[in-house]
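J.: coordinates only, sequence not included:
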């Protein structure tokens, strides 16, 4: 073993080597394409004595070799052994972006020049290989950009894998997001489903023709009313919207889209004549993404469309990342209002649940079986909570905490929580039937529910935070859940929750009890399971 090699038990070093190896592989794939196809073209040009192509092809090949050398240098395993890289993925991404920019620009620039020349000459075989080089370079840029983008998301995400250090968790997400170049002929432009809204048939035809040729999926509407119908029935990534139209004009369509919770984030590019600049400014203030002047400039058209599609793709990636750590309601609040530590007072209902004798169950089986049991159990009960609009914001071991009435206010949050509890009990019956049929452990759970004024919001730090609720009802719900073991009733609620329930839910009074941590006695009630369907 060399002096530089990490000791066999150095798990951190092994993890970092694996991370660099994966990233190095994904970056080398397009570089290999650049080098391979440029070598083929150089050989062909030499065979044909084509002096016009050779200089620029050699520059592409040289830039490709420089890319490979710099990737190998930056992502060198020996740097870990020597302690020269500490796992800071943000610094690594910035270094890659800086060092690889010039040779990448050279490959893209010279390949574009050669493509123009080859098309003018009608050299179809040369065109095909040059396009593969250009595609590989664009994919290389995309790979670096995605890595840089995920370093940005690190600061805004609700949380990362708690078992990993921040840098390692970020690499885990970033590396997995990088897609290898499986098909070198795959297009590099952003492709999307685009809705064209214009009452002018010529404008529609030109846009349909150009966008279809570029690989977009295109639909068209000749008026605002039809556009809104299509927007509600089909999934689009972008809308190109004319301002001057009969019936509903562009202003009205845009206003309707932005007022619709399900469509407000759909990017809209306004289509305008040059003398409608004031109207375009108004539309952008109303939420439009950008605008295109008439007549359409192909270069500007592509740039504006690709920019908007890229932004939407990044927003979708961000939303998908957030959904790994938060419920849909919290994600939508984050996307709409942004992230800020702190909270606000709301009326809500807190629920705590716990598996009875879980420690005994866990001791009697292998860890993998325990994890499988928990995953299956959470799958059952979380469906019941979600069905009533609750959010699960804490899961610790076999216990979970759910909130009803935040972040989205719900006037019937008490009833929703109790209905969810009854549904959970019904689903536990189904869960136990499945467990028993497989010869596995069955379970019982206890649920405590309390309502009142709580502070709901994000707690933690700017680097790591969670959406939660704090307040006396939260503490009381936890105490009630613990007290279910004492009284033998699976669901206990407090006085405030009982007062807010309608007549459709049966309630059984229990004693006034002194709960741990409470200075005053608490009247508690149970929810009979006889009403479980």
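T.: Structure's in. What do you need? All values derive from a computational prediction rather than experimental measurement.
J.: Please make it C-alpha for all contacts and neighbour counts, starting now.
T.: Fine.
J.: who's in contact with residue 140?
T.: Neighbouring residues of residue 140 by Cα atoms under 8 Å, 6 or more residues apart in numbering: 27, 30-31.
J.: Of those residues, which is the most crowded?
T.: residue 30 (28 neighbours; other Cα atoms under 10 Å).
J.: Just want the most central residue of this structure.
T.: The residue lying closest to the centre of the chain (Cα atoms, centre = their mean) is residue 320, at 1.6 Å.
J.: thinking again about what came up before, Throw the contacts of residue 140 into JSON lines and include secondary structure and distance to residue 469, thanks.
T.: Shown next, in JSON lines, are these (DSSP: H, G, I helix; E, B strand; the rest coil; distance: Cα to Cα, whole Å):
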{"residue": "27", "secondary structure": "helix", "distance to residue 469": "44"}
{"residue": "30", "secondary structure": "helix", "distance to residue 469": "48"}
{"residue": "31", "secondary structure": "helix", "distance to residue 469": "50"}
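J.: Among those residues, which one sits closest to residue 198?
T.: Closest to residue 198 out of the contacts of residue 140 is residue 30 (40.1 Å), distances taken as Cα to Cα.
J.: quick one, helices of the stretch 251-400 of the chain?
T.: In the stretch 251-400 of the chain, the helices defined using DSSP state H, counting those that start in this stretch lie at 277-285, 298-323, 328-337, 358-363, 367-387.
J.: next, the one to line up against it:
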């Protein structure tokens, strides 16, 4: 091992001395200098400790002493091999640099072989079992073309808990180059503090650390129920199988013995993250990707239902049956998928929960599972965005299906039970209660009120930022006794003539509700001269006329009983 260490140091010096004086230092200079220092560290350990009279007499050497020395040597070797791989992977290097680094790696692997041949002691150290069976993982793995072509998973947040500065730097640089955010901890207790402060997709955990060793950290993570949704890979110079078995039994998903081939580390990290993403994709059926990731890390927020104030939206595509009858299932499904996909994108843009698709209808909610104080605003903005998306959809589909695509939207706000409304076997996040039922009825009321978007007064009163709306009527829907005001949403600007329509209509509605039918009729007549196609005005005029034709207006009830759902 002494010869190999000397050879590694010499090769590094050759590279460093080959840099001409006055020339800008190449990017690999710092790594090669660290490689030289690590090789000298191995040389000193072998000369000053391993080659002493004490270590030459096995009966004087404790297993703990030898294991500690082996752990230090593996740390140096990890630093050397990791930096060599980083330099060779990060950019194309001159042939001389590649040759010398390859030579250094060969000598480092030879040192690992020496370490693996000399494992003769078993000794406990702070709960760590030091066994002698050889590791199962090899330093390098062959990669086929498919594996090499597979894109790595990026964007994860990874905690590296390791007391070695060199190891932290190598792992941090490598993981950052893969597109991950890396956070460091130098002690076991600091690792737990980091886990309490933020969420991680993966933890790379050393076993031998100050304050708390890796097994103690694993035990604490298991007690805090973190291991169910945060994967842990143990990375350690303690290469015995017993440590791997114990770590995995305690909740770790893998054990990698130093020095680690970075390609092997990348494969193991990607495998863990792929398992994470599969669960997140399941949740992403209902939630935005960001919220799906949050809920994957905090499943307790979905475990039990709760009562909370939410805003619920139902959107229905008009004319679905007609399209299905005329064009058959294949074209109908393509059109329906495009329209529902566009509506879903509007919901996700406002961070809503996509609860369900039912035929040609989509249901969404805001205000749960995480708190959204502006849930009513988000629901209304979503409705306006849905309507605004129709011109582009019609440009694409109107000629093909023979008529414009139209939708009707109903929104209501109030308390509802939210949580898993499916079964223990099949998860389905959603909401139940009168608030949801009324939102569905309000969507159905669009065809009777001759409006495209309706929201109840419950929703309008909870807006934090005013949205243009017109109070249309006080209605009572099927199977719900309490009447409610409905408001038509409008995406108008300040100069739009719609504002005059709204003002005069609401004045006429007030006259109607106070039984001043002749005044209401006069005002509506003037309004219809200017807006002859306004459906709500025509409907209110018909209700006014009905009351005028009655001989006796006693017992007049301004609440409009809807004729159907």
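T.: Received it, and whenever you're ready, just let me know what you need. Note that the structure is a prediction, hence the values are computed from the model and not measured.
J.: if we can go back for a sec, between the contacts of residue 140 of the first structure, which is nearest residue 98 of the first structure?
T.: residue 27 (15.0 Å).
J.: Once you drop chain neighbours, what's closest to residue 287 of the second structure?
T.: Spatial nearest neighbour of residue 287 of the second structure, chain neighbours left out: residue 353 (5.0 Å); criterion: Cα to Cα, 6 or more residues apart in numbering.
J.: what sits against that neighbour?
T.: 286-288, 347, 364-366, 368.
J.: Residue 447 of the first structure now?
T.: Per Cα under 8 Å, 6+ apart, neighbours of residue 447 of the first structure: 351-354, 421, 480-481, 484, 490-492.
J.: Restricted to strands, list the residues you listed.
T.: Judged by DSSP state E, the subset of the contacts of residue 447 of the first structure located in strands is 351-354, 491-492.
J.: about what we covered before: now distance to residue 192 of the first structure too, for the contacts of residue 140 of the first structure, in CSV please.
T.: Shown next, in CSV, are the contacts of residue 140 of the first structure (distance: Cα to Cα, whole Å):
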residue, distance to residue 192 of the first structure
27, 25
30, 23
31, 27
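J.: and which of these is nearest residue 336 of the first structure?
T.: residue 27 (34.4 Å).
J.: rewinding a little: the contacts of residue 447 of the first structure into TSV, with extra columns for distance to residue 312 of the first structure and neighbour count?
T.: Output for the contacts of residue 447 of the first structure, formatted as TSV (distance: Cα to Cα, whole Å; neighbours: other Cα atoms under 10 Å):
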residue	distance to residue 312 of the first structure	neighbour count
351	36	31
352	37	27
353	38	26
354	40	22
421	38	29
480	45	29
481	43	25
484	48	20
490	46	23
491	44	24
492	46	31
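J.: With distance to residue 430 of the first structure as added columns, please give the helices of the stretch 251-400 of the first structure in TSV.
T.: Converted to TSV, the helices of the stretch 251-400 of the first structure look like this (distance: least, Cα to Cα, whole Å):
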stretch	distance to residue 430 of the first structure
helix 277-285	52
helix 298-323	27
helix 328-337	26
helix 358-363	19
helix 367-387	9
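J.: Show me what the residue nearest to the centre of the first structure aligns to in the second structure.
T.: Using TM-score structural alignment as the criterion, residue 320 of the first structure maps onto residue 281 of the second structure.
J.: can you tell me how far its match sits from residue 420 of the second structure?
T.: Separation of residue 281 of the second structure from residue 420 of the second structure (Cα to Cα, to the nearest Å) stands at 17 Å.
J.: do the same with residue 179 of the second structure
T.: Taken as Cα to Cα, the span from residue 179 of the second structure to residue 420 of the second structure is 34 Å.
J.: For the two, indicate the residue with more neighbours.
T.: Neighbour count, other Cα under 10 Å: between residue 179 of the second structure and residue 420, residue 420 has more, with 18 against 14.
J.: What is the aligned counterpart of the more buried one in the first structure?
T.: Under TM-score structural alignment, residue 420 of the second structure pairs with residue 458 in the first structure.
J.: Okay, and that match sits in which element?
T.: strand 445-460 (DSSP states H and E).
J.: for the first structure, what spans make up the strands?
T.: 193-197, 217-221, 238-242, 268-273, 290-294, 342-355, 391-396, 399-404, 445-460, 465-470, 491-494, 508-513, 522-526.
J.: closest one to residue 170 of the first structure among those?
T.: Nearest of these (Cα to Cα): strand 465-470, 15.6 Å.
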